[in-house]
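In: for reference, the sequence and a predicted model appear below.
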Amino acid sequence: MRLDKFLKVSRLIKRRTVAKEVTEQGRVWLNGREAKPSASVKPGDELKIQFGQKLVTVRVERVADSVRKEEAGEMYTILKEEGIGS
């Protein structure tokens, strides 16, 4: 599954266009490398996403084309949340 679609389906980012923009700005890393929106995501991958002054690290648990809102949180596990700067 494409990275931008995973971010949207898992509800880490609300809209796919926003996920694409964030990724193109270099604020998403896949397994330690800066990722492109079209990068392939699979279970076991580690994502780092910069949200403003916060860096969130998650592990991909499963990939699905569509899930209900209640199940979206099961697609990933948050490993770490840390502040940046200040």
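Out: Ah, there it is.
In: please count neighbours and contacts with C-alpha atoms only from this point.
Out: Will do.
In: mind listing the helices for the protein?
Out: Remark: helices assigned in the chain by DSSP state H are 3-9, 16-24.
In: and the first one, what does it pack onto?
Out: The reference is to helix 3-9. Using 3 or more CA pairs under 8 Å, 6 or more residues apart in numbering; DSSP states H and E, the elements in contact with helix 3-9 are helix 16-24.
In: 10 Å instead?
Out: Under the contact definition 3 or more CA pairs under 10 Å, 6 or more residues apart in numbering; DSSP states H and E, helix 3-9 sits against helix 16-24, strand 28-30, strand 46-51.
In: presented hereafter is structure B, for comparison with structure A:
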Amino acid sequence: MRLDKFLKISRIIKRRSVAKEVADKGRIQINGKLAKSSSTVKVGDRLKIQFGNRCVEYEIRELHESTKKEDASQMYTLLSETKQATFD
């Protein structure tokens, strides 16, 4: 599944166009490597996303083509959230 689609369906980022913009600015890593919006994600991948001054890390647990709002959070696990973090 494409990264931008996963971020929208899982509701980590509410709009696919915003997910594409964030990825294309180099603020998302998949398993430690910079990712583009068209990058493919799979179960077990770790996403690291920089939102302003905070950095959030997720692990992908499930992939669905569509999901209900209340079920979206089951698609990932929040691993860590730090402030003022930068990518290594």
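Out: Now that the structure is in, tell me what you want to look at. Just so it is clear, the model here is predicted, and its values are computed rather than measured.
In: go through the helices of structure 1 and name the closest to residue 66 of structure 1.
Out: Of all the helices of structure 1, it is helix 3-9 that lies closest to residue 66 of structure 1, at 6.2 Å by CA to CA.
In: who's in contact with the closest one?
Out: Residues from elsewhere that reach helix 3-9 of structure 1 (CA atoms under 10 Å, 6 or more residues apart in numbering): 11-24, 28, 30, 35-42, 47, 49, 60, 62-69, 72-73, 75.
In: if we use 7 Å, what do you get?
Out: Counting contacts by CA atoms under 7 Å, 6 or more residues apart in numbering, the residues outside helix 3-9 of structure 1 that touch it are 13-16, 19-20, 37-41, 66-67, 72.
In: write a PyMOL command that selects only the buried members of these.
Out: Burial among the contacts of helix 3-9 of structure 1 is assessed by 16 or more other CA atoms under 10 Å; the matching PyMOL selection reads:
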select buried, resi 13+16+19+20+37+41+72
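In: which ones are touching residue 60 of structure 1?
Out: By CA under 7 Å, 6+ apart, residue 60 of structure 1 lies in contact with 42, 43, 44, 45, 46, 75, 76, 77.
In: buried subset of those residues?
Out: Neighbour-count burial (16+ other CA under 10 Å) is assigned, among those, to 42, 45, 46, 75, 76.
In: show me the contacts of helix 3-9 of structure 1 that map onto strands.
Out: When the contacts of helix 3-9 of structure 1 are checked against strands (DSSP state E), there are no matches.
In: closest one of the contacts of helix 3-9 of structure 1 to residue 54 of structure 1?
Out: Taking those together and measuring to residue 54 of structure 1 by CA to CA, the closest member is residue 13, at 13.9 Å.
In: for residue 19 of structure 1, see how far away that closest one is.
Out: Distance, residue 13 of structure 1 to residue 19 of structure 1, by CA to CA, to the nearest Å: 6 Å.
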